[in-house]
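Peer 1: no sequence on this one, just coordinates:
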């Protein structure tokens, strides 16, 4: 059977860094308060004139370089983002043009912090159906432009950044020993819509709005949804939790990450954690963490890796892949 194997990863973080101490000068907070509750130490902020497409294209170029592919080979581009450049066209179209890709579909997916899992799932499905051979899957966000910088409950949590992967079609035996994406799961429960949302939009206020969040409700659901979705994709392959080598969860909060790891029985040394460096970059956190894992040579051939996230909607999902 056809499998989607990951052949390249890439990341991009804007040059400007905003530390916790910097934030304490503009809102009632402190470095100690933020670290204790979230694990975050700093976040990156897009520069003036820097757009989501710029972040996405930079990460994509790095992933393409690692994969050894050029623009003529990419026949699918999916961008997960909550912060598009414009209402339309899709920001993916602008990224496609920046990369010099002129073939295949390019479109955005909006599933907030779960967006990369949704995009990866869509790309994997299209590759397995023979609708694409080499795909770029990107998560890119500029949250600094939808934050209320007077709300310490949200402005300390988010940052800007992008991560990307190249997926390529390859032959597999159809077993859990195959290299590549083995199983994915996505879900949504819109009854929690108001627990994490932006108070603006085209059809409501006519402007972008700001992030609003019921923190405790999000925390509780994130732990249960993320861990359960990983258990589900593992079970679907006939494997066991003990077979997992690495966990790469959405990087929203260090305490959430630790609890998900504990529920899945993954040692903390085998959980990739990067939230301290870039805060919650929504759809970009998983590819950023994945790129960190590659850069630190954490993964070896044959390792079983679980990716998982939960975001506004509520949306959630997981992917299981063999390195």
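Peer 2: Alright, I've got the coordinates. Computed from a prediction, not measured in an experiment: that's the story for all the values here.
Peer 1: use CA for all of it now, contacts and neighbours both
Peer 2: Noted.
Peer 1: those helices in the stretch 1-150 of the chain, which residues are they?
Peer 2: For the stretch 1-150 of the chain, the helices defined by DSSP state H, counting those that start in this stretch cover 20-24, 31-38, 52-67, 91-99, 115-128.
Peer 1: mind checking which of the ones you listed is nearest residue 219?
Peer 2: Nearest of the helices of the stretch 1-150 of the chain to residue 219, taken as Cα to Cα: helix 31-38 at 11.0 Å.
Peer 1: Need the residues that contact that closest one.
Peer 2: Outside helix 31-38, the residues that touch it by Cα atoms under 8 Å, 6 or more residues apart in numbering are 20-21, 24, 40-41, 156-157, 252-255.
Peer 1: Included below, for side-by-side comparison, is a second structure:
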């Protein structure tokens, strides 16, 4: 049975500790002026009280359930998108399932870095539209701070921690809200990477696995995004006989305010159409779009509106999901 997909609730959660640019200048050679000029970021939240990724995800999910008419027992599927999981196994989603007491749900993680929320939404939409599942939780959660090298001022100043969640439910096709998508991957392991685990080179009793910190080549990331994403947005919308001017709100990955401004200029759309939170939350990786969607949904009446979600991140992985309310 084919059915449509609708968003019935959303929420977001951030740790309580707020780290200003001045706080970062105390531990690295940078300044508030440099950070704001290059990124637009003024502050970010960091998990300094022992909360891990599954904890942030659980809090966002609980709030989303509170904002709906559903309970944890109603959820059929939990997808967590993250590239800062609690660990490789069990999945962060499995820990969230346990924390929520969502006994009827099966759960797994998706790792597409900062594009995660768009890929998670796309995936859950297919399960809902199959008719076999009625309610899905899509949660994007990141504790980026645990993966940072705070001697690397070119990366560490960007990132914050947070989580966003939405609940998708089945509906009749007349009320279907997910009306199109386009996903792409261009394999590139060098521009952005995190958590690499080196293989053994010899059998040794003192061998112990280690991982590397987050690393990026910032200028190359910026150039790739600006050269690829505007064309991707226009090309995708054209497949739906739409232009950027037809979209009421854009929510892109909250990488950097300057990148979002460049995308807006490239597709000739005003920044007033772009929902942003990077200024006060920093780059929260896959969680940024989910958090910005929740803020937009609470601020604007979306009935009758078209909203484009566009994610891009390490991989190089990117994609857009078109919502019609």
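Peer 2: On my side now, so go ahead. The structure presented is a predicted model; accordingly, all values stated were derived computationally and were not measured.
Peer 1: re earlier: could you turn the buried ones of the contacts of helix 31-38 of structure 1 into a ChimeraX selection?
Peer 2: Listed next is the ChimeraX selection for buried residues among the contacts of helix 31-38 of structure 1, using 16 or more other Cα atoms under 10 Å:
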select :20,24,40,41,156,157,252,253,254
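Peer 1: if I pick the residue sitting nearest the centre point of structure 2, what's in contact with it?
Peer 2: Centroid-nearest residue in structure 2: residue 286, 1.9 Å away (criterion: Cα atoms, centre = their mean). Contacts for residue 286 of structure 2 (Cα under 8 Å, 6+ apart) come out as 81-82, 113-117, 140-142, 253, 311.
Peer 1: if you skip the residues just before and after it, what's nearest to it?
Peer 2: Excluding its sequence neighbours, the residue lying closest to residue 286 of structure 2 (Cα to Cα, 6 or more residues apart in numbering) is residue 114, at 4.0 Å.
Peer 1: residues near the one you found, how many?
Peer 2: If you count neighbours by other Cα atoms under 10 Å, residue 114 of structure 2 ends up with 31.
Peer 1: Please enumerate the strands of the stretch 51-200 of structure 2.
Peer 2: Ranges of strands in the stretch 51-200 of structure 2, per DSSP state E, counting those that start in this stretch, are 77-81, 106-110, 135-143, 161-171, 178-188, 192-193.
Peer 1: Out of those, which one sits most buried?
Peer 2: By mean neighbour count, with neighbours taken as mean count of other Cα atoms under 10 Å, strand 135-143 ranks first of the strands of the stretch 51-200 of structure 2 at a mean of 32.
Peer 1: which helices and strands sit right next to it?
Peer 2: Applying 3 or more Cα pairs under 8 Å, 6 or more residues apart in numbering; DSSP states H and E, one finds that strand 135-143 of structure 2 makes contact with helix 53-66, strand 77-81, helix 116-129, strand 161-171, helix 287-299.
Peer 1: And the third one against structure 1, how far off on average?
Peer 2: Taking mean Cα distance after the TM-score superposition for structure 1, the mean distance separating helix 116-129 of structure 2 from the aligned residues in structure 1 is 0.8 Å.
Peer 1: what comes into contact with that helix?
Peer 2: 1-5, 77, 79-82, 110, 112, 133-136, 138-140, 168-170, 178, 181, 183, 286-287, 289-290, 309-311, 319-321.
Peer 1: 7 Å instead?
Peer 2: Applying Cα atoms under 7 Å, 6 or more residues apart in numbering, the external contacts of helix 116-129 of structure 2 come out as 2-5, 79, 81-82, 110, 133-134, 136, 138, 140, 169-170, 286-287, 289-290, 309-311, 319-321.
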